[in-house]
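Novice: Make a model of this:
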Amino acid sequence: MNHKDLEVWKKAMDLVEQIYLLTSTFPSSEMYGLTNQLRRAAVSIPSNIAEGSARKGDKELLYFINMATGSLAEIETQLLIGVRLKYIKEQNEIFDKIIEVRKMLLGFRNYINRKS
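Specialist: As a prediction, this is how the structure comes out:
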């Protein structure tokens, strides 16, 4: 399975781009804090999807899909911290993208579980 053909991977790549754009507006004092954490967590989502897709079996793929889902929860938490610190607005469209990617990851996980 080529990860670049997966819609969930494509949406995760879009999320990475949005995270980078958003964090570029954070204060420079956050460069090694929240900005770095958000970017690393965002990059890990499509990276885990890609790595899982390159593995041999569904069990390994599920492991990496679960890792990607965990990174997405990490991003959501860190963005909510950004809201509390008033770096971003709570109505930011990025929260909609997180919901979209989460639904796709869970759907992909359910699909893999059903076919196994």
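Novice: rest of the way, CA atoms for contacts and neighbours
Specialist: Will do.
Novice: For the lengthiest helix in the chain, what is the distance to the chain centroid?
Specialist: When the chain is parsed with DSSP state H, its longest helix is helix 58-84. Offset of helix 58-84 from its chain centre (C-alpha atoms, centre = their mean, to the nearest Å): 6 Å.
Novice: structure for this one too, so we can compare:
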Amino acid sequence: MSFKFEKLRIWQMSMDFAEEIYKISEAFPKTENYNLTSQIRRAVDSIALNIAEGSILQSLPENKKFLGYSIRSLAEVVTCLYKAEKRQYIDSKCFKNNYDQAYLLMNMMISYRSKIK
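Specialist: This is a model prediction of the structure:
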């Protein structure tokens, strides 16, 4: 037995993505604990949380609304990645790998949202 969201590929990917972001943010300077580190972690966790919450709703507009929250949270994570690279907390390879993962996840979420009936 499982919850509906556990079967969703976008939920599974967002869970893995969150763990990766958490790992890289551990290396951010301690001065960022209450700023960029906290922000990127809250945003990345919000992706899977909103996918899960939206998936249990019976209302189509509500489900799409929560997917929209997930998409916006993902955009926030990407912006934090840009900031981390500019501040030299991550290198360009780390940025590109995570950016590419975010781009794939974004496209999958948008596609899933458009197919919900």
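Novice: what comes up buried for the very next helix or strand once past the longest helix of the first structure?
Specialist: Downstream of helix 58-84 of the first structure, the next assigned helix or strand under DSSP states H and E is helix 94-115. Within helix 94-115 of the first structure, the residues that count as buried by 16 or more other C-alpha atoms under 10 Å are Ile94, Phe95, Lys97, Ile98, Val101, Arg102, Met104, Leu105, Phe108, Arg109.
Novice: The longest helix of the first structure aligns to what range in the second structure?
Specialist: Aligned by TM-score structural alignment, helix 58-84 of the first structure corresponds to residues 60-86 of the second structure.
Novice: Pull the contacting residues for the counterpart of Leu8 of the second structure in the first structure.
Specialist: Using TM-score structural alignment, the partner of Leu8 of the second structure in the first structure is Leu6. Counting by C-alpha atoms under 8 Å, 6 or more residues apart in numbering, Leu6 of the first structure makes contact with nothing.
Novice: Distance of Leu6 of the first structure relative to Ala50 of the first structure?
Specialist: Applying C-alpha to C-alpha, to the nearest Å, the value for Leu6 of the first structure to Ala50 of the first structure is 9 Å.
Novice: returning to what we had before: list the buried ones in the longest helix of the first structure?
Specialist: 58, 61-62, 64-72, 74-76, 78-80, 82.
Novice: with the second structure superposed, average distance for it?
Specialist: For helix 58-84 of the first structure, the mean distance to aligned residues of the second structure following superposition is 0.5 Å (mean C-alpha distance after the TM-score superposition for the first structure).
Novice: helices or strands next to that helix in the packing?
Specialist: Counting contacts by 3 or more C-alpha pairs under 8 Å, 6 or more residues apart in numbering; DSSP states H and E, helix 58-84 of the first structure packs against helix 34-54, helix 94-115.
Novice: helices or strands up against the first one?
Specialist: If contacts are counted by 3+ C-alpha pairs under 8 Å, 6+ apart, helix 34-54 of the first structure sits against helix 7-23, helix 58-84.
Novice: With the second structure overlaid, how far apart is it on average?
Specialist: Mean for helix 34-54 of the first structure is 0.3 Å (mean C-alpha distance after the TM-score superposition for the first structure).
Novice: show me the contacts for Leu106 of the first structure.
Specialist: Thr69.
Novice: Distance check, it against Gly70 of the first structure.
Specialist: Using C-alpha to C-alpha, Leu106 of the first structure is found at 11 Å from Gly70 of the first structure.
Novice: Same question for Gly107 of the first structure.
Specialist: 15 Å.
Novice: How about Ile81 of the first structure?
Specialist: Going from Ile81 of the first structure to Gly70 of the first structure by C-alpha to C-alpha gives 17 Å.
Novice: That's all I had, so thanks and see you.
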